[in-house]
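Undergrad: Sequence plus predicted model, see below.
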Amino acid sequence: MIVRGLLVIVMSFMVVQGAAAAAKIQRVISPSGIEAWLVSEDTVPVIAMDFAFRGGSAQDDAAKPGVANLLSGLLDEGAGNLDSQAFQQRLEETSVEIAFGATRDSFDGSLKTLSEKKEDAFELLRLAVTEARLDAEPIERIRAQTLARLRHNSTDPGDIAQETFAASAFPDHPYGLRTIGTEESVAAITRDDLVQFRANNFARSNLVVAVVGAIDAETLAPALDRIFGALPAEPKLKPVAEIWPKNIGQNQVIDLDVPQTTILFGRGGLMREDPDYIPAVVMNHILGGGTFTSRLFTEVREKRGLAYSVYSYLDPMERSGLLAGGVATKNERAGEAIDLIEAQFRSLSEDGPTEDELAKAKKYLTGSYALNFDSSAKIARGLKQIRLNHLPIDYIDNRNALIEAVTVDDVKRVAKRLLGDGQLLVVAVGKPVGFGSASRGGVAPEAARGAAAE
């Protein structure tokens, strides 16, 4: 029954059926003006809510990163007159799932509940968002867990590479800091820091909400006010400057005694609202986004056996954009691998895709899109992200048509714009052979972007 109900929701979103998906999404406005996007579907007695406050870890103090992340682990550790144990017990008794997390650009939350328990669930969520206790014991317990994770990350090649890449691409900027913080900064975070972050960032005007499941608009509208209505109308967000990835054409080598080298690479990408973003999605699939058909997979793994996996992806942010990727290979073949990857960037930039590559990319990207919506929780999460990306309510209905409209000339244009001369910022963790910590002579990212300004 549950599976059949979820399939009903999924099918309503499948553009290939010609369904008017946008008609299934209702814009609900609460009496105080809080907006939510709702997909009302009562086949399954479940309600999923996903929400976010714009801001995220980019709002952390530069001298004390990790506040948003630590706070996300504490909101369900006691609220109102319920201490940590009592709050967790109440969640268990009502079968309610509540979770929080922090990204660079948003502070996220989610709720999942049986529809018959919705009033209990909404009250527990209200308490967590507006009346979290932030008691000393949970703070120290979650702090200890975070510090243990940081110590583990300090010896993990992938985490080392990610930290180094962010710091190199975005120096002296919030995007260059670790969302989780550092051992020093996490140890220094006080309760006052957590309270201040909540006060500055949790507000109604920067709140994005999406709801899917067995609830109608008439019930949801007042519930939004009960949950979020006590929050201030406006946040106190600090401005975050626009920045474009720096140190393109540079190698950053971190020596670590491991048998293979973990490599991250990248250069400037696009913000989500850029008119070239959809063609860039198609281009990236051809370059490194398609698991078995991409150029990187074919050249690096299939033909030469340099790595088990190699990939690229677009990372649009509120104030920047990346086209990045990764590979892990034997130390002695690290230089060969990155030279080959850069060659594929240059080749696609210079020659563009073939008609066959374009056709295969479109087929995969349109055919697989509905898999993003194969559960109520995924649909709620997807709608939230569409709103965070400033996209229209009918985006799901139109997305596959936008992909189908991309031409070879579109991909050629975007490839020249984004891939340029193929130069990359490269971070290698291990004992790589074939390149060192030196410049490879790439163009400045600002110049590359300026040639194709929005």
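TA: Good, I have the coordinates.
Undergrad: only C-alpha atoms for contact and neighbour calcs from this point on.
TA: Noted.
Undergrad: Identify the residues contacting G268.
TA: By CA atoms under 8 Å, 6 or more residues apart in numbering, the contact list for G268 reads W244, P245, G321, L322, L323, L418, P445, R449.
Undergrad: tell me the contacts of the nearest residue to it once chain neighbours are set aside?
TA: In space, and not counting its chain neighbours, G268 is closest to L322: 4.8 Å by CA to CA, 6 or more residues apart in numbering. The contact partners of L322, taken as CA under 8 Å, 6+ apart, are P245, G266, R267, G268, G269, L270, L314, D315, P316.
Undergrad: hmm, try it at 6 Å
TA: By CA atoms under 6 Å, 6 or more residues apart in numbering, the contact list for L322 reads R267, G268, G269, L314, D315.
Undergrad: Confirm that it sits in a strand.
TA: Yes: when DSSP: H, G, I helix; E, B strand; the rest coil is applied, L322 is found to be in a strand.
Undergrad: how about the strands in the stretch 1-150 of the chain?
TA: With strands called from DSSP state E, counting those that start in this stretch, the stretch 1-150 of the chain shows them at 26-29, 35-40, 46-54, 97-102, 106-114.
Undergrad: Between those strands, which one is closest to M14.
TA: strand 35-40 (14.1 Å; CA to CA).
Undergrad: for comparison:
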Amino acid sequence: MRKMRLVSYFCRILIFCTLYPIFSVQALDKAQVGVGQSLNIKSWKTDSGSSVFFVNSQRLPMIDVMLDIDAGSRWDPSGLEGLASLVAGMLFKGHHSDGKIISEEEIGEFFVRNSIIRSVSTSRDKASISIRFLNEPEVIQKLGRFLQNVLSKPEFNESILARQKRRSLLALRESLTRPQQLALRNLWDKMYPDHPYGRSVTEQSLGNVSREEVQTFFRKFWTPERMTFSIVGDIEDRELESFLGNITNFQSKNSFSKFEEKLERQENFNYKKILPPVIFPLAETLMIDHPAEQSHIWIGAPMLARHQIEDIFPFFVANYILGGSGFGSRLTSEVREKRGLSYSVFSGFSLLKQKGPFFIGLQTGKQNTTVALKVVQETLTDFVNNGPDELELEKAKTGLIGGFALKLDSNKKVLMNLSQIAYYGLPLDYLDNWVDRIASVTKEDVKRVLRTYFVFENMQTVIVGN
């Protein structure tokens, strides 16, 4: 019977994947979301305090949900790095329902039986659960009740936790053999020496995670008021409100009643209510030996938070010109095309709740490390001091605007953008005005953000493989 359900599930997925490109192409007419079209985002709060952001889309008979929880790794207590990720990874490994335990296998069967696709991830800022399902009333009702139990009554089985910790340990050891991962790990540490953004999971921190710590973290951070729901799909408002009401109709502390008295008495000073501000350490260069054939060079510094939208749009343009556009960017021209020092060189930035980093990355032959680093530094210095010329500015704005429609050409992409608006508190018309905001960026705007945020005394450099 189980095999038959699996075959049925994968057949439905195959049909959906076959037809999806047709639906997507047909959806890109003027009546649908696109350049100059409004997303018409609706927002409200559930009775339990969760935030909801909804875009009604009838492109497909599907509903996409992104649940973002303010429970990312920045809340990991010192010495327990990796805890947030383990908590999120344990949620679909077993929970309580009607006096019995629903096992990991039964959870998997529920998703297969109802043709539901789900994934879980953890970043520095948040934990995220992504779910895609058919807009069938029966499926919606079942899923609402099911998720309420998952989010309110997880079991956190001791043996499964031990298995997850072993898997995380093996993944950590493997990652530490790769030069790029070594470089990024150390770059974050250098950029954020006194902030949780800079901490990374270690073998010791994984070993320190106990079932009680998992339960404590869950109780403190996986609460309805810390949850943000982003939804894109074909569903009526009233039905959606009922669905979300079912999911969030709980208080997480009720999940562990037999531990409650002990945990309420316990004062755990490891858990912070307010995170420290991002400081700007003085520039350093860290060199790490590695047997790789090439040197992996990374340069970076904290710069912008996600909510600083007045400066983000000029920054988009500046990054596009410097190294964010690939061929045609200044870094590619100077490092690859003129000197042949690297196959790939790029720039980018990560926008976070607090000041996220700007970075430059490249690989080069070990014998070229010093020369390549000098060329990158000179290119960056010239760009910061003098800004772009008019041709670069217009090409950058044209390129960014030309690619904007691709950000919204599927429900999944709309969901990812909606999730950014919802979780980071961006204006509801952020995407509606995106093209106009890029088009209005001037040369002086770019110069202003370059001179404001690029402080060379704070730029960190990590070289692995030298």
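TA: Sure, I can see it. Fair warning: this is a prediction, and the values are worked out from it, not measured in the lab.
Undergrad: Drop the TM-score for these two in here.
TA: Here the TM-score for the pair of chains, by TM-score structural alignment, normalised by the length of the first structure, is 0.88; 422 aligned residues with a CA RMSD of 2.0 Å.
Undergrad: Can you tell me the closest non-neighbouring residue to the counterpart of L450 of the second structure in the first structure?
TA: Under the alignment (TM-score structural alignment), L450 of the second structure maps onto A415 of the first structure. Spatial nearest neighbour of A415 of the first structure, excluding adjacent residues (CA to CA, 6+ apart): S349 at 4.7 Å.
Undergrad: and if you look at V414 of the first structure?
TA: Taking CA to CA, 6+ apart, and ignoring the residues beside it in sequence, V414 of the first structure has A280 as its nearest neighbour in space, at 6.1 Å.
Undergrad: Looking at the second structure, which of the contacts of G268 of the first structure hold up?
TA: Compared against the second structure with both residues aligned by TM-score structural alignment, their matches' CA atoms under 8 Å, the contacts of G268 of the first structure retain P245, G321, L322, L323.
Undergrad: between these, which has the most around it?
TA: Neighbour counts for those, by other CA atoms under 10 Å, peak at P245, which reaches 24 neighbours.
Undergrad: That one contacts P171, doesn't it?
TA: No: P245 of the first structure is not in contact with P171 according to CA atoms under 6 Å; the separation is 8.9 Å.
Undergrad: re the thing from before, need the contacts of G268 of the first structure in a markdown table (columns: distance to L237 of the first structure).
TA: Formatted as a markdown table, the contacts of G268 of the first structure follow (distance: CA to CA, whole Å):
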| residue | distance to L237 of the first structure |
| --- | --- |
| W244 | 21 |
| P245 | 23 |
| G321 | 21 |
| L322 | 24 |
| L323 | 27 |
| L418 | 31 |
| P445 | 28 |
| R449 | 27 |
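Undergrad: Which of those sits closest to E41 of the first structure?
TA: Closest approach to E41 of the first structure among the contacts of G268 of the first structure (CA to CA): G321, at 35.6 Å.
Undergrad: and that closest one, what pairs with it in the second structure?
TA: G321 of the first structure maps onto G356 in the second structure, by TM-score structural alignment.
Undergrad: quick one, what contacts its match?
TA: Counting by CA under 6 Å, 6+ apart, G356 of the second structure has contacts P302, M303, L304, A305, S350.
Undergrad: residues near K360 of the first structure, how many?
TA: K360 of the first structure - counted by other CA under 10 Å - has 16 other residues nearby.
Undergrad: and the gap between it and G367 of the first structure?
TA: K360 of the first structure is 10 Å from G367 of the first structure, where distance means CA to CA, to the nearest Å.
Undergrad: E336 of the first structure now?
TA: 35 Å.
Undergrad: Could you do G176 of the first structure as well?
TA: 36 Å.
Undergrad: These two: which has the busier surroundings?
TA: G176 (20 against 14).
Undergrad: hang on, that one packs against F170?
TA: Yes: taking contacts as CA under 6 Å, G176 of the first structure lies within contact range of F170: 4.6 Å.
Undergrad: now A62 of the first structure, nearest residue through space, not along the chain?
TA: In this structure, A62 of the first structure finds its nearest non-sequential neighbour in P174, 6.8 Å apart by CA to CA, 6+ apart.
Undergrad: Which residue in the second structure aligns with the one you found?
TA: So, by TM-score structural alignment, P174 of the first structure is matched to P196.
Undergrad: Residues touching stretch 411-424 of the first structure, excluding its own?
TA: Contact with stretch 411-424 of the first structure is made by I248, G249, G266, R267, P279, M283, E342, F345, R346, S349, G352, G442, as judged by CA under 6 Å, 6+ apart.
Undergrad: repeat that with 7 Å
TA: Residues outside stretch 411-424 of the first structure that contact it (CA atoms under 7 Å, 6 or more residues apart in numbering) are 248-250, 265-269, 276, 279-280, 283, 342-343, 345-346, 348-350, 352-353, 442, 452.
Undergrad: Check stretch 85-92 of the first structure too.
TA: By CA under 7 Å, 6+ apart, the residues outside stretch 85-92 of the first structure that reach it are E77, G78, A79, E97.
Undergrad: Stretch 64-84 of the second structure too?
TA: By CA under 7 Å, 6+ apart, the residues outside stretch 64-84 of the second structure that reach it are 122-133, 196-197, 200-201, 205-206, 208-209, 214, 221-222, 226-233, 270-271, 412, 419, 423.
Undergrad: Mind checking which of the residues you listed are buried?
TA: Neighbour counting over the contacts of stretch 64-84 of the second structure (16 or more other CA atoms under 10 Å) leaves 122, 124-133, 196-197, 200-201, 205-206, 209, 214, 221-222, 226-233, 412, 419, 423 as the buried ones.
Undergrad: OK, contacts around the residue nearest the centre of the second structure?
TA: Residue closest to the average C-alpha location in the second structure (CA atoms, centre = their mean): S123, at 5.4 Å. By CA under 7 Å, 6+ apart, S123 of the second structure lies in contact with G72, S73.
Undergrad: Tell me which residue of the first structure lines up with it.
TA: Using TM-score structural alignment as the criterion, S123 of the second structure maps onto T103 of the first structure.
Undergrad: Can you show me the helices along the stretch 51-200 of the first structure?
TA: Assigned by DSSP state H, counting those that start in this stretch, the stretch 51-200 of the first structure shows helices spanning 67-72, 84-94, 118-130, 136-153, 157-169, 183-188, 191-201.
Undergrad: Out of these, the one nearest L38 of the first structure is which?
TA: Comparing these against L38 of the first structure with CA to CA, the closest turns out to be helix 118-130 (15.2 Å).
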